[in-house]
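*Asks:* Here is my input; please provide its structure:
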Amino acid sequence: MTNILFIMCDQLRHDYLSCGGHPHLKTPNIDALAARGVRFDRAYVQSPVCGPSRMSYYTGRYVASHGAIWNFVPLRVGERTMGDYLRPLGLRTALVGKTHMAADEATMALYGIAKDSVEGVHLAECGFEPYDRDDGIYPPGFTEKGKKTGYYRYLRDKGYDTDNPWHDFANAAERQGGGTASGWYLANAPLAVRLPAEETETPYMTRRAMDFMAEAGDRPWCLHLSYIKPHWPLMAPAPYNAMYGPEHVVPAVRDGAEKQAPHPVYAEFQSHPESLNFSQDKVRETAIPTYMGLVKQIDDSLGELFAFMEEKGLMQDTMIVFCSDHGDYLGDHWLGEKELFHECAVRVPMIVVDPSPEADGARGSVSHALVEAVDLLPTFIEFAGGTPPDHVLEGRSLLPLLRGPAGRVPAGWRDMAVSEFDYSFRRFARETLGRDVDECGTTMLRTERWKYVYCDGFRPMLFDLAADPDELNDLGGDPDHGPVCASFQARLFLWMRQRRRHVTISRADIAAWTDKAMGYGIRIGFWSEDETVRGRPDETSTP
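*Replies:* So this is what the prediction gives:
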């Protein structure tokens, strides 16, 4: 039996694991996973925003190809997703947690596809069976949406009887002297939520994953366990809210020079509230310990899950992937949140455990190959015995990296990672910069040495990662680096031309179509029957 456990955290940085180099945050269960598999230390997402990043994970396609450019932008009907590829291979494909999927309801209605039909559910849920979908983030204005979740019902059954127990208990604390202190405000981050730890979101989702595995029986499965944390609101249950303090906060990666005549797009994001706040040491020392506590809770919950899987005999035949949808600035580069392309935002943790004997030679190793989120879907397909359709999928299977000698990078492996971000949904950025809604595209090209960022209507950003690994010195406006920028703009044009456009017909079918018309007796442009024998005109035989 072949199973796949696809674990994703939301907004987890690549360097906030002990195996990723954090000096204070200890994640022994995730570290043990890395010791059993391969840790990819240069893994990049296709967008530093939840929705488009996840749609690339689920479709195996770049944002320019699938079109879901930001959160809540529907993934169009016709974009095949993970379940569409894995179900025909015999895997029950289910979801516990978050996807950020928005259904293309207009097209579904156009073709009469009911949302509650089998087909409609798959189209609305990224191809997954929604065993327990919960996207989290239900502030007061999202109360009705939150009521549709299993976690809402769980909290109500526990006696937390408000219209929005997700906010009022799982993401809020008791204010000293009475009242509610909301996790939406960074000043409240050190406070403990009004729930015991075992009733908060991360342990709940972990138990639901165990429920699925217990019910699955002998049928192979792919379970997407998608944690909501450490994404904001930044508030944790006891004891996780107090495990770390200001002394555990690593210094911000930033330099005063970054504020001197910065790129216009970068400058705009520096001015946003999350950036202005996280630029202050007091805010970082208040909020980051809670972020760390939420990561620690995920690690503890995974320890329970892995012990359950060992007991049930599931570890020896389950591929396990641990990753994130994007990172978090946490004050680096004078920024908060994500959305731009510095390493802390676009580079993510990625650990893959292949249980196959062929993978024994690479276990416990670290791969420095450039890998991307789009690589996971073809990896899953190949692991499950299928053939990835390379006329549709834009990633490449990681099995050659997992099953070769430790550290080997196959010949012809990519030398460039790509990520995209469209800030048209950020009204203040769009209006301040004077851009139309279709003039806000940005694209990162990251090679071994360089990181180039194309920005519609502005000069590019450019970082020499060999001389400036912390990305503190933007060379995009330096005339001496004009030729480097020009070469990357040419690479970007070529990359755009190479997107998978012929998604309804394979390359083999295109090649086989050659000369079919002749076989059918169709004769276009020939002078005489003699020419059809030769296949082309002969200048001496035509008038």
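*Asks:* drop to CA atoms for contacts and neighbour counts, all remaining ones
*Replies:* Fine.
*Asks:* wait, doesn't residue 385 sit right on residue 89?
*Replies:* Yes - taking contacts as CA atoms under 8 Å, residue 385 lies within contact range of residue 89: 7.2 Å.
*Asks:* List of residues touching the helix or strand harbouring residue 132?
*Replies:* Following DSSP states H and E, one finds residue 132 within strand 129-133. By CA atoms under 8 Å, 6 or more residues apart in numbering, the residues outside strand 129-133 that reach it are 93-99, 121-122, 149-150, 208, 212.
*Asks:* Now find how far off-centre it is within its chain.
*Replies:* 19 Å (CA atoms, centre = their mean, to the nearest Å).
*Asks:* I'd like the next helix or strand past that strand.
*Replies:* Following strand 129-133 toward the C-terminus (DSSP H and E): helix 143-146.
*Asks:* Now do the next helix or strand after that next one against strand 129-133: the angle between them, please.
*Replies:* The helix or strand immediately downstream of helix 143-146 is helix 150-157, counting by DSSP H and E. Comparing the axes of helix 150-157 and strand 129-133 via axes from the mean of the first three to the mean of the last three CA atoms, to 10 degrees yields an angle of 40 degrees.
*Asks:* Quick one: list the elements packing against the helix or strand following helix 150-157.
*Replies:* Helices and strands here follow DSSP H and E; after helix 150-157, the next one along the chain is helix 165. In this structure, helix 165 packs against helix 150-157, with contacts taken as 3 or more CA pairs under 8 Å, 6 or more residues apart in numbering; DSSP states H and E.
*Asks:* Around residue 106, count how many other residues there are.
*Replies:* Neighbourhood size, residue 106 [other CA atoms under 10 Å]: 13.
*Asks:* Now do the buried residues in the host helix or strand of it.
*Replies:* Assessed by DSSP H and E, residue 106 sits inside helix 105-110. Neighbour counts over helix 105-110 (16 or more other CA atoms under 10 Å) mark 105, 108 as buried.
*Asks:* and for comparison, fold this next one:
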Amino acid sequence: MSDRRNLSRREFIRMVGASGPGLALFGACGSAERGGRGSAGREPAEEDEMNVILIIVDSLRKDHVGAYGNRWILTPNMDALAADSLRFDRAYPESLPSIPARRAIHTGLRTWPFRDWHRASRQDVNLYGWQPVPEDQTTLAEILHAAGYSTMLVTDTLHQFRPGYNFHRGFDVFHFVRGQERDLYRPASLCPEGALRKVLLGGPKREHATRIMRQYLANTRGRRREEDWFAPRVFLKAMEFLDSAREAQPFFLLVDAYDPHEPWDPPAHYVRLYDEEYRGLEPQIASSGDSGWLEERQLKRMRALYAAEVTMVDRWLGNFLDRTQELGLLEETLVILLSDHGHAFGEHGIAGKVPSALYPELLDIPLLLRHPEGRGAGRSTGYPASTHDVAPTILGNVGLDPPSPMDGTDLTPLLEGDRPGQERPHLTAGYHDHAWARDGEYALIVRRDGSEPRLFDLREDPDQRRDVAPERPEIVERMFEEYILSDAGGPLPAY
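*Replies:* This next block holds a predicted model:
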């Protein structure tokens, strides 16, 4: 596909359509639900304190963003944000997928190695670490709320809606945009007749994928305008919150967008940017596992649908950032954007998110840190960063100490070109029953008991195509014992 990165933002808007948020949509956030724990005893904030906007974009691969070298996907707004930010070139989730990663973001504490895991009630995701924020852990929102911040959350990440998951704790207002994926928002029987027959379904989890799509198609029935899609709805609600936040500074606004998570069904004008010739069933869902069931043309279409979804998210992120600037808030607001993990599209023979496939397409995530005074703007850093660094970094920037120590490190010194207090010769992560470790030379993927290791020499093989574990068992043993078991504080839990 051709290089599209030289497009101006005006040309980009012309390509994807001129529709945008109308001024009539901006107003009070009275439709948001009241919530949050610990509102009593809140201290008034000092004047001129820094606001914070934290943006989580689910399933966004680093190599699908122009600022990280992508040459065929349109992401002008993320690229512009990166130009004003400190860009992290080595950022990874502490654990994954969605819920474990968000627990680390919200608390600054490691979720992996998933100790004391139990399958939560009313839960259909049976993955280690997939459970609520523990009651004895304090969230970033609770800390900022107690310091006098107005705290707001808008998200369409459906798993956070479940009772008792505690992601809304500490927020004065929160708004859940309903209907993503298998959210039981409408009866599945409302799935439009014939709609499911237009979707390509197959692979190792065909039955599961079919259930998701039937529910999703019922949830999204009746959409007409682009503003009815999920990413626009999330960022439009976030803009409403901004209007109210302007009168209630300092504020903390968390914008958590589930797109570009599957299913991928963006409006057609985005898809045409990447693929105009396809005429088959739409591969809108990956059926996570072996990608061998997909023909190469179907994989190409799947990649195009994902790229189109990324571009739609980027466009509405741009609308949101434009509104932030119009309100005069960017000059006094710290902005952080990151993802929780990526998604595989046939690399290493996998499509989707599989615990054993802890390769760059799943683990390399974007992380941008924009300081209102321009510190670190336009620079990049190779310091290894992770999702559990977000909370201590925000607190470090606004001058607050956590009530108890956090596992993550404050990345603020990097804005001035200094090193954080914690050196990181290696990083570790976990996904269900698999663990991952890497340093400057090697990456290791292994089951929780150390079996079935795969080792890659990053100096010669950055894409991790050639497993050298049989040739270098001593390195496998060292990384498993000195990195994985050491970080875990002992053997990984067995269930």
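*Asks:* Distance of residue 338 of the first structure relative to residue 224 of the first structure?
*Replies:* Residue 338 of the first structure sits at a distance of 23 Å from residue 224 of the first structure (criterion: CA to CA, to the nearest Å).
*Asks:* Over to residue 266 of the first structure?
*Replies:* 34 Å.
*Asks:* Map residue 464 of the second structure onto the first structure.
*Replies:* In the first structure, residue 464 of the second structure lines up with residue 471, judged by TM-score structural alignment.
*Asks:* between residue 266 and residue 224 of the first structure, who's got more neighbours?
*Replies:* Taking other CA under 10 Å, residue 266 of the first structure and residue 224 do not tie; residue 224 has more neighbours (25 against 18).
*Asks:* now for the more buried one: what does it line up with in the second structure?
*Replies:* Checking TM-score structural alignment: residue 224 of the first structure goes with residue 254.
*Asks:* Surely its match and residue 54 touch.
*Replies:* Yes - with contact defined as CA under 8 Å, residue 254 of the second structure and residue 54 form a contacting pair (4.8 Å).
*Asks:* buried set for stretch 392-407 of the second structure?
*Replies:* So stretch 392-407 of the second structure, judged by 16+ other CA under 10 Å, has buried residues 392-397, 402, 406-407.
*Asks:* which residue numbers in the first structure go with the lengthiest helix in the second structure?
*Replies:* In the second structure, assigned by DSSP state H, the helix with the most residues is helix 296-326. In the comparison with the first structure, helix 296-326 of the second structure aligns to the range 281-311 (TM-score structural alignment).
*Asks:* average distance between that stretch and the second structure?
*Replies:* Average distance, stretch 281-311 of the first structure versus aligned residues of the second structure after superposition (mean CA distance after the TM-score superposition for the first structure): 1.2 Å.
*Asks:* which parts of that stretch are buried?
*Replies:* 283-306, 308-309.
*Asks:* Would you confirm that residue 48 of the first structure belongs to a strand?
*Replies:* No - counting by DSSP: H, G, I helix; E, B strand; the rest coil, one finds residue 48 of the first structure to be coil, located in no strand.
*Asks:* Just give me the match in the second structure for it.
*Replies:* Match for residue 48 of the first structure (TM-score structural alignment): residue 96.
*Asks:* Next, count neighbours for the residue nearest to its match when sequence neighbours are not counted.
*Replies:* Excluding its sequence neighbours, the residue lying closest to residue 96 of the second structure (CA to CA, 6 or more residues apart in numbering) is residue 431, at 5.2 Å. A count of nearby residues for residue 431 of the second structure, using other CA under 10 Å, gives 28.
*Asks:* roughly how far apart are residue 431 of the second structure and residue 113 of the second structure?
*Replies:* Residue 431 of the second structure is 9 Å from residue 113 of the second structure, by CA to CA.
*Asks:* just residue 343 of the second structure next, same as before
*Replies:* Distance from residue 343 of the second structure to residue 113 of the second structure, by CA to CA: 22 Å.
*Asks:* Trace residue 225 of the second structure over to the first structure, please.
*Replies:* Per TM-score structural alignment, residue 225 of the second structure is aligned with residue 196.
*Asks:* Residue 337 of the second structure: what's it in contact with?
*Replies:* 54-57, 366-369.
*Asks:* want to try TSV for the residues you listed, with distance to residue 249 of the second structure, neighbour count and secondary structure as columns?
*Replies:* Formatted as TSV, these follow (distance: CA to CA, whole Å; neighbours: other CA atoms under 10 Å; DSSP: H, G, I helix; E, B strand; the rest coil):
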residue	distance to residue 249 of the second structure	neighbour count	secondary structure
54	15	21	strand
55	18	18	strand
56	22	22	strand
57	25	26	strand
366	28	28	coil
367	25	25	strand
368	23	24	strand
369	20	27	strand
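*Asks:* Which one of the residues you listed is nearest to residue 424 of the second structure?
*Replies:* Of all the contacts of residue 337 of the second structure, residue 367 has the smallest distance to residue 424 of the second structure: 17.0 Å, by CA to CA.
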